[in-house]
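Visitor: sequence plus the predicted model coming up.
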Amino acid sequence: MLDDLVDMPAMVMGRRMDVLAWNTAAAALFGDYAPPHRAERDIARITFLDETSRDLYADWTSCARANVAYLHMDAGRHPEDPLLASLIGELSMKSEDFRRWWAEHPVQDKTSGTKRFHHPVVGGLELAYETLRATDDPDQALITYAAERGSPSDDALRMLLAWAAEVPSPMPADDRAR
């Protein structure tokens, strides 16, 4: 299904914000999700520990704070999760911003909205995102990103997708089979 969404970046996110699967357009927008270790495929970890995310998100602070609020929500739902506790501990140790915002105890789901990007290939983009969850597996979410038709962001996204079409899919074969 992800490969069929050729006109929009899309990914499947697990409840700890781990990236479970993604399409070529998502890799073009966000970067390669195929690092050597699966634990590194985590949106919260990337947001707080990868300096390039501060450049990619036009409003990094808002995105980062939303990620903290989402992790708080997940911690409330799954208080005994050792992997989540480990992620929160790691981010608390390595990021002063995360530690400060975690202490504020925000709680919020990620459902829909708009994000602005400063992409290194195509420049500014404003994309609407939608989060879709299956009722029988709410711990996984499909997140899609789309530009308003006819907008400068639509032109930039189309240019990015044309550029990405020339690059083979970055998802390792074992993940594509999921």
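Guide: Perfect, I can see it now.
Visitor: C-alpha only now, for contacts and for neighbours.
Guide: Will do.
Visitor: gap between Arg15 and Leu125?
Guide: 26 Å (Cα to Cα, to the nearest Å).
Visitor: can you check Ala165 too?
Guide: Ala165 is 18 Å from Leu125, by Cα to Cα.
Visitor: and Phe117, by the same measure?
Guide: 5 Å.
Visitor: can you pull the contacts of the spatially most central residue of the chain?
Guide: A centroid search over the chain (Cα atoms, centre = their mean) returns Ile43, at 4.8 Å, as the residue closest to the centre. By Cα atoms under 8 Å, 6 or more residues apart in numbering, the contact list for Ile43 reads Met17, Asp18, Val19.
Visitor: so which of the residues you listed is the closest to Leu29?
Guide: Val19 (14.1 Å; Cα to Cα).
Visitor: once you drop chain neighbours, what's closest to Ala18?
Guide: For residue 18 the amino acid is Asp, not Ala. Asp42 (4.0 Å; Cα to Cα, 6 or more residues apart in numbering).
Visitor: structure B:
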Amino acid sequence: MLPMPAFVEGRYLDVLAANPLATALSPRLVVGGNRLRDVFLDPAEQAMFPDFEAAAAGLVAGFRQAVGTATDDPRCIELVGELSSPARSSGDCGPATTCARGPARWCPSTTRRSASCASTGRSC
């Protein structure tokens, strides 16, 4: 076992492997979890970041880079849809992301997917 926390994530920030030290630091780092979902939807996970805004921006940037132009991939659509769900919305784009204004909030336009805030009638 590595003497330090380590985990492996896939293209969509799904946790593919994690050692016990990583899970001890963040209980959400378990196989089958999704770092993007956890950071945006779990207040306990958000509290682990001293600068949540920067962490959220970094995760969204990494997600965008990993997805590239594959925005029609079913996993991408599923994840963006879950994070963009009106049921999770708090008045604008959703529960959390990096929209141009205000605190980190999830906004589907950050993934360059065709279902942007403008097309959903929400404002960023």
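Guide: Sure thing, it's come through. As the structure is a prediction and not an experimental result, all values here were calculated from the model.
Visitor: got a TM-score for the pair?
Guide: Scored against TM-score structural alignment, normalised by the length of structure 2, the superposed chains reach a TM-score of 0.67; 99 aligned residues with a Cα RMSD of 2.5 Å.
Visitor: returning to what we had before: wait, the residue nearest to Asp18 of structure 1 touches Ala21, no?
Guide: No: with contacts counted by Cα atoms under 8 Å, Asp42 of structure 1 stays clear of Ala21, the gap being 11.2 Å.
Visitor: quick one: which of those two has more around it?
Guide: Ala21 (22 against 18; other Cα atoms under 10 Å).
Visitor: thought the more buried one was touching Val12?
Guide: Yes: with contact defined as Cα under 8 Å, Ala21 of structure 1 reaches Val12; the gap is 5.1 Å.
Visitor: need the contact list for the residue nearest to His105 of structure 1 when sequence neighbours are not counted.
Guide: By the measure of Cα to Cα, 6+ apart, the closest residue to His105 of structure 1 outside its immediate chain neighbours is His72, 6.8 Å from it. Contact analysis of His72 of structure 1 by Cα under 8 Å, 6+ apart lists Trp102, His105, Pro106, Val107, Gln108.
Visitor: can we see that at 10 Å?
Guide: Ala66, His78, Pro79, Ile88, Trp102, His105, Pro106, Val107, Gln108, Asp109 (Cα atoms under 10 Å, 6 or more residues apart in numbering).
Visitor: burial count for the fifth one?
Guide: Translated: Trp102 of structure 1. A count of nearby residues for Trp102 of structure 1, using other Cα under 10 Å, gives 20.
Visitor: hmm, it is touching Ala69, no?
Guide: Yes: the criterion here is Cα atoms under 10 Å, and Trp102 of structure 1 meets it with Ala69 at 7.8 Å.
Visitor: looking at Ala165 and Leu125 of structure 1, which is more packed in?
Guide: Leu125 (24 against 14).
Visitor: pretty sure Met11 of structure 1 sits in a strand.
Guide: Yes: according to DSSP: H, G, I helix; E, B strand; the rest coil, Met11 of structure 1 belongs to a strand.
Visitor: how far away is it from Leu157 of structure 1?
Guide: Using Cα to Cα, Met11 of structure 1 is found at 16 Å from Leu157 of structure 1.
Visitor: over to Glu126 of structure 1?
Guide: Plainly put, Glu126 of structure 1 is 9 Å away from Leu157 of structure 1 if you go by Cα to Cα.
Visitor: the biggest strand by length in structure 1: which residues count as buried?
Guide: Longest strand in structure 1, counting residues (DSSP state E): strand 123-134. The neighbour-count check on strand 123-134 of structure 1 (16 or more other Cα atoms under 10 Å) flags Gly124, Leu125, Glu126, Leu127, Tyr129, Glu130, Thr131, Leu132 as buried.
Visitor: look up how far Trp102 of structure 1 lies from the closest residue to Met11 of structure 1 other than its chain neighbours.
Guide: Closest residue to Met11 of structure 1 apart from its sequence neighbours, by Cα to Cα, 6+ apart: Trp22 at 4.1 Å. Distance, Trp22 of structure 1 to Trp102 of structure 1, using Cα to Cα: 28 Å.
Visitor: then Ser153 of structure 1?
Guide: Here Ser153 of structure 1 is placed at a distance of 33 Å from Trp102 of structure 1 (Cα to Cα).
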